[in-house]
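Undergrad: Curious how this folds, go ahead:
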Amino acid sequence: MRMFAQAHQMPPRVAAGAFFLSSGLSKHNADRDTAQGLHGMAVGTYPFLRKQDPEVFTRLLSKAEIAMGVALLVPAVPSLLAGAALTGFAGGLLGLYLKTPGMRQESSLRPSPQGIQLAKDVWLLGIGLGLVLDELLHR
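TA: This next block holds a predicted model:
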């Protein structure tokens, strides 16, 4: 495993990392209504989260997004590690898209107008897989 990101890996890492860092920071001081909305959507897809307090869930989500953003932005974090983490996180986000009613057009993977915000997370999955494959193929 290479110890530092390669120059060609940095543009997608910066794009995704800046997105995650911004998203995590915006949730850092979320109010109760925002926390309940985020938690409610997550519980619809991942019922095991029902036991989690909405505000605690949102704080943990904020910290996870900030950590993901920093891992992608810091070249010293190996791309295999950052890419694997991003792939897993993006898979969870796409689960919301696939399993939340109303996010897709009927009998299709194409997003509904409400689903576009979640459907765009496919690019995060692509970046994560690209980083992992780049590292595995260049060993």
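Undergrad: CA only for contacts and neighbour counts going forward, please
TA: Noted.
Undergrad: Let's verify Ala5: helix, strand, or coil?
TA: coil (DSSP: H, G, I helix; E, B strand; the rest coil).
Undergrad: need the contact list for Arg122.
TA: Quick fix: residue 122 reads Val, not Arg. Ala90, Leu94 (CA atoms under 8 Å, 6 or more residues apart in numbering).
Undergrad: One more: Leu96?
TA: By CA under 8 Å, 6+ apart, the contact set of Leu96 is Met41, Ala42, Thr45, Leu118.
Undergrad: now swap in Ala5 and tell me
TA: Pro75, Ala76, Val77, Pro78, Ser79.
Undergrad: here's the other one to compare against:
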Amino acid sequence: MKLHNIPTRLATGAFILNAGIKKWNLDAESAAGMQGMVSGTYPFLKDLDASTFGKLLSAGEIATGALLLAPFVPARVAGAALTAFSGSLLGMYLKTPGMREEGSLAPTQDGTALAKDVWMLGIGASLLMQAAGKGKKSSK
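TA: Here you go, the predicted structure:
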């Protein structure tokens, strides 16, 4: 892990890991509420049992957070995981009615909670770009 990646990987990884741990013991009603919102964008998830959905969501967040925090995980792997994770959240933002102002990408008050996750997409993309540029000489 590069020294300059530590702050972003630590902050993002800890945030996502904590969110996943908090979801591990979701009650069925809370899991069903999350599943209802998510399955509007990703319909294949609506057929899962709500408790199973909650565990899978939690496990996905825990795994993503752990990948970011583990110093032996290469930037491209951590970046790919974070980009996929944040991309799924932004997909919900873009496809869920009422999240954006009419005819705009600007969030409504309800959409702000998902729109703010664009920072994670930026970090994931930066990790991927760093990995892609590894070993290339500067043109200067």
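Undergrad: TM between them?
TA: The TM-score (TM-score structural alignment, normalised by the length of structure 1) is 0.94; 135 aligned residues with a CA RMSD of 0.7 Å.
Undergrad: Please list the members of the contacts of Leu96 of structure 1 that lie in helices.
TA: Met41, Ala42, Thr45, Leu118 (DSSP state H).
Undergrad: Determine the number of other residues adjacent to the residue mapped onto the first one from structure 2.
TA: Using TM-score structural alignment as the criterion, Met41 of structure 1 maps onto Met37 of structure 2. Residues lying near Met37 of structure 2 (other CA atoms under 10 Å) number 14.
Undergrad: same deal with Pro74 of structure 2?
TA: 16.
Undergrad: Nearest residue to it in space, please, no chain neighbours.
TA: With sequence-adjacent residues excluded and distances taken as CA to CA, 6 or more residues apart in numbering, Pro74 of structure 2 is closest to Met1, at 6.6 Å.
Undergrad: repeat for Ala30 of structure 1
TA: Thr58 (7.5 Å).
Undergrad: Now do the helices in structure 2.
TA: Under DSSP H, structure 2 gives helices at 6-23, 28-41, 50-69, 75-95, 112-115, 118-133.
Undergrad: Redo those helices as JSON lines? Include distance to Glu102 of structure 2.
TA: Shown next, in JSON lines, are the helices of structure 2 (distance: least, CA to CA, whole Å):
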{"stretch": "helix 6-23", "distance to Glu102 of structure 2": "30"}
{"stretch": "helix 28-41", "distance to Glu102 of structure 2": "18"}
{"stretch": "helix 50-69", "distance to Glu102 of structure 2": "30"}
{"stretch": "helix 75-95", "distance to Glu102 of structure 2": "12"}
{"stretch": "helix 112-115", "distance to Glu102 of structure 2": "14"}
{"stretch": "helix 118-133", "distance to Glu102 of structure 2": "19"}
